[in-house]
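# this is the structure alone, sequence omitted:
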């Protein structure tokens, strides 16, 4: 018995050590920080922005394949380093894949199954190709692209021009809203990269691009418009106001005719900015400005709603899901069966003076 114990104690550590035999050293790996996904004639076109190392500056890497795994295998077969996705921070979806329901669905299913890619990566959409965005990201940020990730992590909630979206939340919203969601938008411009606006997806395919103001309307509907800056004009003066508190309440009321009314009540507080508000400390002037900005919010939200009405969907705005929460049996045509009224109330909390 003692003999067998001795053999086991001698041999067992050797088996335990074999777990490291297939490990690669860090210098044998290519750590990808940002990934772009397009759809080409021969399958997916995957663009990578690798991490910067002491050995070399990062260079964009592009590979193709019928699946993400296939594209990565093709990339590994042409490079000396293994593609590593565990440090991924962002994924950019190009217009071509957003417009292809089958291609988008297949790719998202593969991303959902992936054990390597974190579900906390930031997901964005673009009207350009994702490859072009990856190239611009690398040129704008010394090759890392981390400034975008840090923007959505630390700043997006404070500026009210777009909404950060991680992959886990993306999948949740798609499930709850029957394949609908609004992705944060990234675009190329003459000045460089522009972050703002959104990409509306419904039934697992692209339906509309939202500009900055339309995205702000969407954020008002979510009760997440803190940081949004509105601009009014009075007596030839431009008057900016920053939203510092944004809340929303939805009230669904069934009617006798079988239809439903939806009252969307927006409770907003804002601070006046700049030097053009010297008279706003008076009660009368403040109330006048509050009415002016309240009307601006109402029009902005209604313009965003018009996009959903034109596309005959209420899913990406979250309206239909909210109604299903109130009435689990609801499955009708939202816009023909529900009357929506926008009821904003905006108060100026700080004018630069005490009033």
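Perfect, thanks for sending it. Source: prediction; values computed, not measured.
# going by C-alpha atoms from here, please, whenever you check contacts or count neighbours.
Will do.
# in the helix or strand harbouring residue 307, what's buried?
For residue 307, the enclosing helix or strand under DSSP states H and E is helix 283-310. Buried residues in helix 283-310, counted by 16 or more other Cα atoms under 10 Å: 286, 289-290, 292-298, 300-305, 307-308.
# try it against this one:
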């Protein structure tokens, strides 16, 4: 016997409420991130990539295609991602990638582009051609501009999974790193973050996971994909437990160590509704080098999140610029590394893997 849907007023109200909820970016059934293959083929064929042009066949170029396919710049229906030919579709994908990442738009696999490809990143797609993203100025929203739909000022709770933890750092150090990360966003918007007593009832659920953990976004081991989170009001924040997470580079000497607070600040931005920014100094820029610390919100990050939630009553840009930037949790001076320094770093980091 087939059961018909109930027409009780409460049932209809429930269906209406579900329909009116803000969208949440769904997990994508994507292939494994081809980072390890990239580090091998890209280093080996580096000079060949630099001299390649449309129509060129370059050994290892298929891994570049898989990379762009994973990030949403290149569709498998439009382009054969298994061959090593640089065609018009790949050239267009390179241009989109360069534009979204704030690089010089050349359409070629130049030094800066290949160097950027090798930097570990967040798993949230940043393809400019993706229909799921909405850009305003530099900062970028998720589709539909979702945000936490609660009365301002707002309180969001967060908790750490008791079953999916990271045993190479103390829970105390992990909690302190996340508390600092949350405070940076709270300092500029009227949203407070409080650690929940019960993980099961927390708005934001934080955990460390290995490989395929059931959300369609498998982790890939050391470097490559560092973490991922989802748009409001999912509240899921997952980190790759295979990484060497650090809270103090003075203590953690590994060449592949990743700063926990930096990644936490970035992923919290996603949880609040921000997608990836093309501004290199923004914490919402999609990549982070090993042993890099990037925790200070940029002007772009602040404008983006305040357009969703408004400004913290105690925050002003005037006071931000006049204050001692080293003491302000929302802002810091940043300097771009030289091209030579970046080249030396990448060679040292990835040739030793």
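Right, received. Where do you want to start? Everything quoted here is computed from the prediction, not taken from an experiment.
# TM value for the aligned chains?
Laid over one another, the chains give 0.22 as their TM-score (TM-score structural alignment, normalised by the length of structure 2), with 134 aligned residues with a Cα RMSD of 6.7 Å.
# name the helices or strands packed onto the helix holding residue 307 of structure 1?
helix 212-222, strand 229-234, strand 338-350 (3 or more Cα pairs under 8 Å, 6 or more residues apart in numbering; DSSP states H and E).
# hey, which of those is tucked in deepest?
Of all those, helix 212-222 carries the top mean neighbour count, a mean of 24, counting by mean count of other Cα atoms under 10 Å.
# adding distance to residue 149 of structure 1, write the helices and strands packed on helix 283-310 of structure 1 out as a markdown table.
Listed next are those as a markdown table, based on distance: least, Cα to Cα, whole Å:
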| stretch | distance to residue 149 of structure 1 |
| --- | --- |
| helix 212-222 | 19 |
| strand 229-234 | 22 |
| strand 338-350 | 32 |
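# closest to residue 11 of structure 1 out of those?
Comparing those against residue 11 of structure 1 with Cα to Cα, the closest turns out to be helix 212-222 (61.4 Å).
# now that closest one against helix 283-310, angle please.
100 degrees (axes from the mean of the first three to the mean of the last three Cα atoms, to 10 degrees).
# report the secondary structure state of residue 237 of structure 2.
Recorded secondary structure, residue 237 of structure 2: strand (DSSP: H, G, I helix; E, B strand; the rest coil).
# hang on, it packs against residue 160?
No - using Cα atoms under 8 Å, residue 237 of structure 2 is not in contact with residue 160; the gap is 9.6 Å.
# need the residues touching each of those two.
Common neighbours of residue 237 of structure 2 and residue 160 are listed as 205, 206, 207 (criterion: Cα atoms under 8 Å, 6 or more residues apart in numbering).
# and the next element down the chain from the host helix or strand of residue 10 of structure 1?
Residue 10 of structure 1 is part of helix 2-17, with elements assigned from DSSP H and E. Using DSSP H and E, the next helix or strand after helix 2-17 of structure 1 towards the C-terminus is strand 29-40.
# helices or strands up against whichever helix or strand comes after that next one?
Following strand 29-40 of structure 1 in sequence order, the next helix or strand is strand 43-50 (DSSP H and E). Packing contacts for strand 43-50 of structure 1, counted by 3+ Cα pairs under 8 Å, 6+ apart, involve strand 29-40, strand 61-65, helix 68-77, helix 130-140.
# distance of the closest residue to residue 194 of structure 1 other than its chain neighbours from residue 303 of structure 1?
Closest residue in space to residue 194 of structure 1, ignoring its immediate chain neighbours: residue 187 at 5.1 Å, by Cα to Cα, 6 or more residues apart in numbering. The gap separating residue 187 of structure 1 from residue 303 of structure 1 is 22 Å, by Cα to Cα, to the nearest Å.
# could you do residue 131 of structure 1 as well?
As defined by Cα to Cα, residue 131 of structure 1 lies at a distance of 31 Å from residue 303 of structure 1.
# ignoring the adjacent residues along the chain, who's closest to residue 341 of structure 1?
residue 263 is the one closest to residue 341 of structure 1 (Cα to Cα, 6+ apart), at 5.1 Å.
# assign that neighbour to helix, strand or coil.
strand.
# now do the contacts for it.
Residue 263 of structure 1 neighbours (Cα under 8 Å, 6+ apart): 250, 251, 252, 340, 341, 342, 343.
# does the first one belong to a helix, a strand or coil?
Looking back up the chat, that one is residue 250 of structure 1. strand.
# for the nearest residue to it once chain neighbours are set aside, what are its contacts?
What sits nearest to residue 250 of structure 1 in space, not counting adjacent residues and going by Cα to Cα, 6+ apart, is residue 264, at 4.8 Å. Residue 264 of structure 1 sits next to 221, 248, 249, 250, 251, 340, 341, 342, 343, 344 when contact means Cα under 8 Å, 6+ apart.
# next: residue 209 of structure 1.
Per Cα under 8 Å, 6+ apart, neighbours of residue 209 of structure 1: 127, 197, 198, 199, 200.
# and with 10 Å instead?
The contact partners of residue 209 of structure 1, by Cα atoms under 10 Å, 6 or more residues apart in numbering, come to 125-127, 182-183, 185, 197-201, 215, 307.
# quick one: it and residue 135 of structure 1, what's the gap?
Distance, residue 209 of structure 1 to residue 135 of structure 1, by Cα to Cα: 22 Å.
# got it, and residue 36 of structure 1?
10 Å.
# name the residues contacting each of the two.
Common contacts of residue 36 of structure 1 and residue 135, defined by Cα under 10 Å, 6+ apart, comprise 47, 48, 49.
# neighbours around the second one, how many?
The reference is to residue 48 of structure 1. Residue 48 of structure 1: 27 surrounding residues under other Cα atoms under 10 Å.
# verify the contact between it and residue 132 for me.
No - counting by Cα atoms under 10 Å, residue 48 of structure 1 does not reach residue 132; the two are 11.1 Å apart.
# overlap in contacts, those two.
residue 36.
# pretty sure residue 91 of structure 1 sits against residue 108.
No - assessed by Cα under 10 Å, residue 91 of structure 1 is found out of contact with residue 108, at 11.3 Å.
# if you count what's nearby, which of the two comes out ahead?
residue 91 (22 against 15).
# now name the helix or strand holding the more buried one.
strand 90-93.
# picking that back up, output the contacts of residue 263 of structure 1 in JSON lines; the columns should cover distance to residue 74 of structure 1.
JSON lines is the format used below for those (distance: Cα to Cα, whole Å):
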{"residue": "250", "distance to residue 74 of structure 1": "50"}
{"residue": "251", "distance to residue 74 of structure 1": "53"}
{"residue": "252", "distance to residue 74 of structure 1": "53"}
{"residue": "340", "distance to residue 74 of structure 1": "51"}
{"residue": "341", "distance to residue 74 of structure 1": "53"}
{"residue": "342", "distance to residue 74 of structure 1": "52"}
{"residue": "343", "distance to residue 74 of structure 1": "55"}
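# many thanks, we can stop here.
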